[in-house]
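A.B. asks: Structure of the sequence below:
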Amino acid sequence: MRVVIAEDAVLLRAGVIRLLADEDIETVAAVDNGDDLLVAVKEHRPDLAIVDVRMPPTFTDEGLRAALGAREAVPGLPVLVLSQYVEESYAVELLSGGAGGVGYLLKERVADVGDFLDAVKRVAGGGTAIDPDVIAQLMARGRKNPLDALTARESEVLGLMAQGLSNTAIANSLVVSHGAVEKHIGNIFSKLGLEASSVEHRRVRAVLTYLGR
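C.D. replies: Alright, predicted model coming up:
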C-alpha cells in the first residue's frame, strides 16, 4: 500500500510514518499543508491519503478542504481524516461524497495502534472508519445553540472579540501567544460553521452570533 500523509505536527507525522512502515505500508510523500497535499496526490496517485484537518496558514479547515480537492483530482481516492475536533462544515460533504473509502478519526484514537491500523486498511480497501464521537456530534448538529460547542477559553476569546479587541489585544489580555489566539479564533469559526466569505467577514458574523445568543 502507498500512502500520502498531510500533517503539520512533526512528531505525529513521524510517528504515523513509523507505524505504517512497521506494517509494510509505504509513505510516498509526507507534507504539512493542503497545497502540497494536492501536488503529492496528483503525482503519486496513492492508495490512501491521511489528512490532518487543521494546517497552515490559518489552522482551521485547510485539511478538509484539501481532502475534498484531492478527491476531485483523483476520483475515488480513499481519505482518512485525523482531527482533534469534529469539523462539521466540510465533514458532512466529505463523508457523504459516496466515492471510495472514507474515514474520520479523532486523533486520540491514534494512540490505539491496532484500531488506527485497522482503520487505515479498511479505508484504503474502500470501506469506512468513522469515530463514534464524530457520528454523535454530526447527528446532533442543528439541535442546540452553536455557542454550546465552544470551550470556556473559546467563549472568552469570542467575548473579547465582541468587545472589539484585536488578536494582539486579546493575547495580551489572556496572557497567551498570538498564535494561540489565532487557533482559538479558527476553532470558533469552525464550530459556528462560518465559512470564508467575500461578502461577510467571519469575525463580524461570529460576534453577531455571540451577541444574538
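
A.B. asks: from here on, contacts and neighbour counts on C-alpha atoms
C.D. replies: Will do.

A.B. asks: residues in contact with the nearest residue to residue 187 once chain neighbours are set aside?
C.D. replies: The shortest distance from residue 187 to any non-neighbouring residue, by Cα to Cα, 6 or more residues apart in numbering, is to residue 60 (6.4 Å). Residue 60 sits next to 53-54, 183, 186-187, 189-190 when contact means Cα atoms under 8 Å, 6 or more residues apart in numbering.

A.B. asks: could you redo those as JSON lines and give each row neighbour count and distance to residue 128?
C.D. replies: What follows is these, written out as JSON lines (neighbours: other Cα atoms under 10 Å; distance: Cα to Cα, whole Å):
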{"residue": "53", "neighbour count": "29", "distance to residue 128": "18"}
{"residue": "54", "neighbour count": "28", "distance to residue 128": "21"}
{"residue": "183", "neighbour count": "16", "distance to residue 128": "29"}
{"residue": "186", "neighbour count": "21", "distance to residue 128": "28"}
{"residue": "187", "neighbour count": "22", "distance to residue 128": "26"}
{"residue": "189", "neighbour count": "21", "distance to residue 128": "27"}
{"residue": "190", "neighbour count": "20", "distance to residue 128": "24"}
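
A.B. asks: the strands in the chain, which residues?
C.D. replies: Listed in chain order, the strands of the chain (DSSP state E) span 2-6, 26-31, 48-52, 79-83, 102-106, 128-130.

A.B. asks: Endpoints of stretch 163-181, how far apart?
C.D. replies: End-to-end span of stretch 163-181 (Cα to Cα, to the nearest Å): 15 Å.

A.B. asks: meant to ask about stretch 23-40, not that
C.D. replies: Per Cα to Cα, the first residue of stretch 23-40 is 22 Å away from its last.

A.B. asks: Which positions in it come out as buried?
C.D. replies: By 16 or more other Cα atoms under 10 Å, the buried positions in stretch 23-40 come out as 25-35, 37-38, 40.

A.B. asks: From residue 86, how far off is the most centrally placed residue in the chain?
C.D. replies: Taking Cα atoms, centre = their mean, the centroid of the chain lies closest to residue 53, which sits 1.8 Å from it. Residue 53 sits 9 Å away from residue 86, going by Cα to Cα.

A.B. asks: Please generate a structure for the following sequence too, so the two can be compared:
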Amino acid sequence: MRIVIAEDAAMLRDGLRMLLAARGRDVVAAVGDGEALRAAVAEHRPDVAVVDVRMPPTFTDEGLRAAIRIRRDHPGVGVLVFSQYVETRYAARLLADGADGVGYLLKERVADVRDFLSALDRIAAGETVLDPEVVTQIMGAGQRAEALAALTARERDVLALMAQGRSNTAIAGALFLSYGSVEKHVSQIFAKLGLPPSDHDHRRVLAVLRHLQV
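C.D. replies: You can find the predicted model right below:
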C-alpha cells in the first residue's frame, strides 16, 4: 500500500511515517500543508492519503479542503482524515461527494495501531470508515442547519445581530423595528431552535451558538 501523509506537526508526521513503514506500508511522501499534499498526491498517486484537518497557513480547515479537492481530482485515491477536530461543514461535503474510500478518525480515540492499519486497508479497498463521534457531530450540524432554515429572513437578521452582541434595543434601532417586534422575533427564534425557558441555560447564548456552529 502506498500512502501520503499530511500532518503539520513534524514529530507526529515522522512518528506516523515510521510506524507505517515498520508495518510494511510504503509512505511515498510526508508533507506539512495542504498545497504540498495535493502536489504529492498528483505526483505519487497513492492508495490512501492520511490528512490532518488544521494545517498552515491559517490552521483552520486547509487539510479537509485539500482532501475534498483530491477526491475531485483523483477519485481513485482513498482519503483518511485523521485529526483531533471534527469540522462538520467540510466533512459533510467530503462524504456527500462520495463516501467510498473515505474515512474520518479522531486521534485520541484510536487506541490500537491495528485498528488504524485496518482502517487504511478498508479505505484502500473502497470502504467507508467513520468514528461514531464524527457521525454524531455531522448529523447534529445537519439538524441545526434545518432548524436555522426554518427562520424567516427577518428572524435571521435578528439572530445575526444577536451574534454581534447587540441588545434588543440596539437590534430594534439597526433594523428600524419596534422593541416589541424584536421581542416577538427573538421569541420565535427560541421556539424554532427548540430552546424552551430554563433556569440553567442562557437561551440567547445558545441561539447564537447554533448560528455560529453551522
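
A.B. asks: I'd guessed residue 52 of the first structure sits against residue 86; true?
C.D. replies: No. Assessed by Cα atoms under 8 Å, residue 52 of the first structure is found out of contact with residue 86, at 11.7 Å.

A.B. asks: Residue 103 of the first structure and residue 170 of the first structure: what is the separation?
C.D. replies: When distance is defined by Cα to Cα, residue 103 of the first structure is 36 Å away from residue 170 of the first structure.

A.B. asks: got the contact list for the longest helix seen in the second structure?
C.D. replies: Criterion DSSP state H: the longest helix present in the second structure is helix 132-149. Contact with helix 132-149 of the second structure is made by 86, 88-89, 91-92, 104-106, 156, 192-193, 210-211, 213-214, as judged by Cα under 8 Å, 6+ apart.

A.B. asks: which ones are touching residue 5 of the second structure?
C.D. replies: Neighbour list for residue 5 of the second structure: 13, 17, 27, 29-31, 37, 49-51 [criterion: Cα under 8 Å, 6+ apart].

A.B. asks: hmm, try it at 10 Å
C.D. replies: By Cα atoms under 10 Å, 6 or more residues apart in numbering, residue 5 of the second structure lies in contact with 13-14, 16-17, 27-33, 37, 40-41, 48-52, 80, 82.

A.B. asks: how close does it sit to residue 19 of the second structure?
C.D. replies: As for residue 5 of the second structure, its distance to residue 19 of the second structure is 12 Å (criterion: Cα to Cα).

A.B. asks: Equivalent analysis for residue 141 of the second structure, please.
C.D. replies: Per Cα to Cα, residue 141 of the second structure is found 34 Å from residue 19 of the second structure.

A.B. asks: Neighbour count: the two, which is higher?
C.D. replies: Shown here are residue 141 of the second structure and residue 19; by other Cα atoms under 10 Å, residue 141 has more neighbours (19 against 14).

A.B. asks: Residue 101 of the first structure is in contact with residue 48, isn't it?
C.D. replies: Yes. Using Cα atoms under 10 Å, residue 101 of the first structure makes contact with residue 48 at a distance of 8.6 Å.

A.B. asks: quick one: common contacting residues for those two?
C.D. replies: 76-80, 120-121, 123-126.

A.B. asks: returning to what we had before: quick check: neighbours shared by residue 5 and residue 19 of the second structure?
C.D. replies: Shared contacts of residue 5 of the second structure and residue 19, counting by Cα under 10 Å, 6+ apart, come down to 13, 27.

A.B. asks: Please narrow the contacts of helix 132-149 of the second structure to those residing in helices.
C.D. replies: Those of these lying in helices (DSSP H): 88-89, 91-92, 156, 192, 210-211, 213.

A.B. asks: From those, pick the one nearest residue 1 of the second structure.
C.D. replies: Among those, residue 91 lies closest to residue 1 of the second structure (Cα to Cα), at 24.5 Å.

A.B. asks: Tell me which residues touch that closest one, please.
C.D. replies: Shown in contact with residue 91 of the second structure (Cα under 10 Å, 6+ apart): 53, 61, 64-65, 67-68, 81, 103-104, 134-135, 137-138.

A.B. asks: What's it aligned with over in the first structure?
C.D. replies: Matched to the first structure by TM-score structural alignment, residue 91 of the second structure sits across from residue 91.

A.B. asks: any idea how far its match lies from residue 53 of the first structure?
C.D. replies: 10 Å.

A.B. asks: Common neighbours of those two, please.
C.D. replies: The contact sets of residue 91 of the first structure and residue 53 overlap at 61, 64-65, 81, 104 (Cα under 10 Å, 6+ apart).

A.B. asks: which of residue 101 and residue 48 of the first structure has more neighbours?
C.D. replies: Shown here are residue 101 of the first structure and residue 48; by other Cα under 10 Å, residue 48 has more neighbours (27 against 24).

A.B. asks: gap between the more buried one and residue 124 of the first structure?
C.D. replies: Distance from residue 48 of the first structure to residue 124 of the first structure, by Cα to Cα: 5 Å.

A.B. asks: Enumerate every residue touching residue 129 of the second structure.
C.D. replies: Counting by Cα under 10 Å, 6+ apart, residue 129 of the second structure touches 80-81, 99-105, 118-120, 122-123.

A.B. asks: Just give me which of these are shared by the first structure.
C.D. replies: Mapped onto the first structure and checked by both residues aligned by TM-score structural alignment, their matches' Cα atoms under 10 Å, these keep the contacts 80-81, 101-105, 118-120, 122-123.

A.B. asks: Distance to residue 1 of the second structure added to the contacts of residue 91 of the second structure, as TSV?
C.D. replies: TSV is the format used below for the contacts of residue 91 of the second structure (distance: Cα to Cα, whole Å):
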residue	distance to residue 1 of the second structure
53	22
61	27
64	22
65	24
67	19
68	21
81	17
103	16
104	19
134	26
135	27
137	31
138	30
